[in-house]
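*Asks:* here you go, sequence then predicted model.
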Amino acid sequence: MTHDALALAQALIRCPSVTPADAGAQDVLAGALLALGFEVHRLRFGEAPDGPIDNLFATYGSGSPHFAFAGHTDVVPTGDIAQWSADPFAAEIADGQLIGRGAADMKGAIAAFVAAAARHVERSAPGRVSLIITGDEEGPATFGTQPMLTWLEAQGLVPDMCLVGEPTSAQQLGDTIKIGRRGSLNAWITVNGAQGHVAYPQRAGNPVTRLVAALADLKARVLDSGSDWFDASNLEITDIGVGNPATNVIPAQARARINIRFNDLHRGPDLSDWVRETVSAHAPSAEIIVRISGEAFLTEPGPLSDIVTQAVLAVTGTKPALSTSGGTSDARFIRRLCPVVEFGLVGASMHKADESVAVTDLAALADIYDHVLQQVFTR
């Protein structure tokens, strides 16, 4: 199973590891890596309600270079089972497609990591190869990659470069490598007023009016028009709530939530200050909670992206585009320690019913990762 990406992917998918549950997925992975001679560390962090979280760090060899693969064994919920053509945790194969929750995002890539690592072990190349695997990427991402990186620093095991196996390919395997991501900020806004009868507005204070005005000001600002490697930043209103069942009552409170996806022209704290100032101009006593889940980052095109590009070309004949599109990933944490890029399977079906990957793509991905290792350890 260590050499067969398909068999290992099936074994991993059959573990229903919906965040924060592990459901045996990392036991399966640890067994495969131990069989190859990897040193495996099981790292559990956190406590309820967001933990504890099972994480795994596995390493083989010593010295330099130190190359790491990174990814996650947790998956999102299945949704309505009736929408699936097969049991989402049965890992069935139909018409050349491996079907199952996590097939694309990203148990397939983890299986390809191991298959490539098995070939690397057989070559007896000098240096160190590692896997950084969390069970907390699809959830709050509090007790996963971040504390693992702190542990790696304390152990003196910081990699020289890292490849995250997120499903970056858009239409066909190999068409896209991610070299950065936009940052993400969420803000929860609560405006308090004074409840009263709609016929006597002078006796009440309508919080909806002030909230809507604040949101209009936030939406009116054009944050930027993009930068060299990034799309334009955007602010979206993701929720508005009042909870008022009566037609003749001015409510006492109104709430909203916004999200800002921002490029490298901005920093999270600066945007946080702007949100607070804009809302306070309309509602000075508003309660505002801001959480920045990641800053924008870019791994400038260079040695790491060149290595992955050459590996993709060698296997698929396709020259991948370098992109920063999409949501966030744990690469946003890893980038503080070393250069990081993301490359993996076609992601069109991730988080959907009948999530799937082509069996041929899974084998090709293992070949690509193997070519990456060959370049890293023979340079």
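*Replies:* Arrived safely, thanks for sending.
*Asks:* could you use CA atoms for every contact and neighbour count after this?
*Replies:* Will do.
*Asks:* can you show me the strands along the stretch 201-350 of the chain?
*Replies:* Here the stretch 201-350 of the chain has its strands, by DSSP state E, counting those that start in this stretch, at 234-241, 249-250, 253-262, 287-294, 297-298, 321-323, 340-342.
*Asks:* count of neighbours near Leu98?
*Replies:* For Leu98, the count of nearby residues is 26 (other CA atoms under 10 Å).
*Asks:* check which helix or strand covers it.
*Replies:* Taking DSSP states H and E as the criterion, Leu98 maps to strand 97-99.
*Asks:* give me the helices and strands touching that strand, please.
*Replies:* Judged by 3 or more CA pairs under 8 Å, 6 or more residues apart in numbering; DSSP states H and E, the packing partners of strand 97-99 are strand 356-358.
*Asks:* try this one side by side with the last:
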Amino acid sequence: TKWQQDPFIGALVDGKLYGRGAADMKGGVAAFVAAVAMFDATEQAGSISLIITGDEEGDADFGTVKMVEWLKTNEQVPDVCVVGEPTNPVCLGEVIKNGRRGSLSCHLRVDGVQGHVAYPHLADNPITRLLAMLAPVNGTALDGGNDYFDPSTANVTSIDTSNDAGNVIPATVEARFNIRFNTEHKSEDLIGWLEEHFDRIGGQWTANWRVSALPFVTPAGRLTELMQGAILSVTGQTPALSTSGGTSDARFITTICPVAEFGLVGQTMHQVDEYVDAADIDQLAKIYHQMLVRFFEGEV
């Protein structure tokens, strides 16, 4: 292993807590457990639930998806939800995530006719058509963004012919690309637009699509203001609202209640020797505690 510390014991070294998931996002879970322990629930009407699921880093077919179904079926839908994702780039208190972009992936295959490069008239090079097909998704901004989101982006992630011969035109070529899209688009509209483009290029092609996330936003309002006030009271700074970055399970929770994300610093998440500053966990627990106090005082 490349780890300098045992990734499974939570080693505390020089004020840093090391371990797999320390930043993303076991540290956030620990902070909220501590916040609940500090909270005086005497004479409070209501409930506090900690929803901790698996499958978040995978295909997300189970986990929070199934939990949301259970909450609805059992009439346990929360009024609001805070997700403990590591939202801060450098220091605690910088950023609240109040939305996320959608994610659309494509596996595109283009078929041609194999042949000798010296006799291209006897072949049909699928790479030529593939490059034309990929033009709209080759690092291009797809819109101008809006009040909550930066422009949607598209990037090619792989191109493969499985052809090692320098003098052979391949019979097929495959490519993969991903689009991170904002609320200016629907996934079905993006698919339709691109498939029309592929048809205009012509030839034989197949595309397999996967929508792993839809975009959402929780507009600035009572929930984000409560969170900003709690963070300001502990850290002395007012966090910005952001919808940047990857997807999160908040995309499922937004279907049942207002949701926003705030947690630890994410600089080392998923890295060898992932760690968080232990002091940040203490501070985050105080922030979450303030959120609970303000919520039950009626700020949301």
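*Replies:* Good, I have the coordinates. Since the model is a prediction, treat every value here as computed from it, not as a measurement.
*Asks:* so after superposing, what's the score?
*Replies:* In this superposition the chains share a TM-score of 0.95, using TM-score structural alignment, normalised by the length of the second structure; 298 aligned residues with a CA RMSD of 1.4 Å.
*Asks:* if we can go back for a sec, what range does the strand holding Leu98 of the first structure cover in the second structure?
*Replies:* Aligned using TM-score structural alignment, strand 97-99 of the first structure spans residues 16-18 in the second structure.
*Asks:* just give me the match in the first structure for Ala165 of the second structure.
*Replies:* Counting by TM-score structural alignment, the partner of Ala165 of the second structure is Ala246.
*Asks:* kindly compare burial across the strands of the stretch 201-350 of the first structure and name the winner.
*Replies:* Highest mean neighbour count of those: strand 340-342, a mean of 28 (counted as mean count of other CA atoms under 10 Å).
*Asks:* any idea where the helices of the second structure begin and end?
*Replies:* Ranges of helices in the second structure, per DSSP state H, are 27-38, 64-73, 126-134, 187-201, 222-235, 250-253, 278-294.
*Asks:* check the fit of the third one onto the first structure and give the mean distance.
*Replies:* Following superposition, helix 126-134 of the second structure is found to deviate from the first structure by 0.9 Å on average (mean CA distance after the TM-score superposition for the first structure).
*Asks:* buried residues in that helix?
*Replies:* Buried positions in helix 126-134 of the second structure, judged by neighbour count with 16 or more other CA atoms under 10 Å: Pro126, Ile127, Arg129, Leu130, Met133, Leu134.
*Asks:* got TSV for those, with distance to Ala175 of the second structure too?
*Replies:* Output for the buried residues of helix 126-134 of the second structure, formatted as TSV (distance: CA to CA, whole Å):
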residue	distance to Ala175 of the second structure
Pro126	11
Ile127	10
Arg129	12
Leu130	8
Met133	10
Leu134	9
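*Asks:* list the contacts of stretch 48-56 of the second structure.
*Replies:* For stretch 48-56 of the second structure, contacts defined as CA atoms under 8 Å, 6 or more residues apart in numbering pick out Asp61, Phe62, Gly63, Thr64, Ser248, Asp249.
*Asks:* would you mark the buried spots in stretch 194-208 of the first structure?
*Replies:* Neighbour counts over stretch 194-208 of the first structure (16+ other CA under 10 Å) mark Gln195, Gly196, Ala204, Gly205, Asn206, Pro207, Val208 as buried.
*Asks:* the second structure: which residue goes with the last one?
*Replies:* In the second structure, the residue equivalent to Val208 of the first structure is Ile127, according to TM-score structural alignment.
*Asks:* if we can go back for a sec, the match of strand 97-99 of the first structure against the first structure, how far on average?
*Replies:* Mean for stretch 16-18 of the second structure is 0.6 Å (mean CA distance after the TM-score superposition for the first structure).
*Asks:* distance between that stretch and the chain's centre?
*Replies:* Distance, stretch centre to chain centre, for stretch 16-18 of the second structure: 24 Å (CA atoms, centre = their mean, to the nearest Å).
*Asks:* now Trp193 of the second structure: how far from Asp199 of the second structure?
*Replies:* 10 Å (CA to CA, to the nearest Å).
*Asks:* cool, and Met269 of the second structure?
*Replies:* 41 Å.
*Asks:* which one's more surrounded, those two?
*Replies:* Shown here are Met269 of the second structure and Asp199; by other CA under 10 Å, Met269 has more neighbours (18 against 12).
*Asks:* ok, that one - contacts?
*Replies:* Met269 of the second structure neighbours (CA under 8 Å, 6+ apart): Gly21, Ala22, Ala23, Asp24, Tyr275.
*Asks:* which part of the first structure matches stretch 100-111 of the second structure?
*Replies:* With TM-score structural alignment applied, stretch 100-111 of the second structure matches the range 181-192 in the first structure.
*Asks:* so where do the strands sit in the stretch 51-200 of the first structure?
*Replies:* Going by DSSP E, counting those that start in this stretch, the stretch 51-200 of the first structure shows strands at 53-62, 66-72, 93-94, 97-99, 127-134, 161-164, 176-178, 180-181, 183-192, 196-197.
*Asks:* wait, which of those is closest to Asp264 of the first structure?
*Replies:* Across the strands of the stretch 51-200 of the first structure, Asp264 of the first structure has its closest neighbour in strand 183-192 (8.0 Å, CA to CA).
*Asks:* by contact count, what packs against that closest one?
*Replies:* Looks like strand 183-192 of the first structure contacts helix 207-220, strand 253-262, helix 268-282, strand 287-294 (3+ CA pairs under 8 Å, 6+ apart).
*Asks:* in CSV: those, plus distance to Pro167 of the first structure.
*Replies:* Formatted as CSV, those follow (distance: least, CA to CA, whole Å):
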stretch, distance to Pro167 of the first structure
helix 207-220, 31
strand 253-262, 20
helix 268-282, 26
strand 287-294, 19
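*Asks:* for Leu12 of the first structure, find the nearest of the ones you listed.
*Replies:* Closest to Leu12 of the first structure of these, according to CA to CA: strand 287-294, at 27.8 Å.
*Asks:* what's the mean gap between that closest one and the aligned bit of the second structure?
*Replies:* Strand 287-294 of the first structure, aligned to the second structure and superposed, deviates on average by 1.0 Å (mean CA distance after the TM-score superposition for the first structure).
*Asks:* show me what that strand packs onto, helices and strands only.
*Replies:* Counting by 3+ CA pairs under 8 Å, 6+ apart, strand 287-294 of the first structure packs on strand 183-192, helix 268-282.
*Asks:* ok, residues contacting the longest one?
*Replies:* I take that to be helix 268-282 of the first structure. Contacting residues not belonging to helix 268-282 of the first structure are listed as 183-185, 210-211, 213-215, 217-218, 286, 288, 290, 292, 294-295 [CA under 8 Å, 6+ apart].
*Asks:* in the second structure, which residues correspond to that helix?
*Replies:* The aligned range for helix 268-282 of the first structure in the second structure is 187-201, by TM-score structural alignment.
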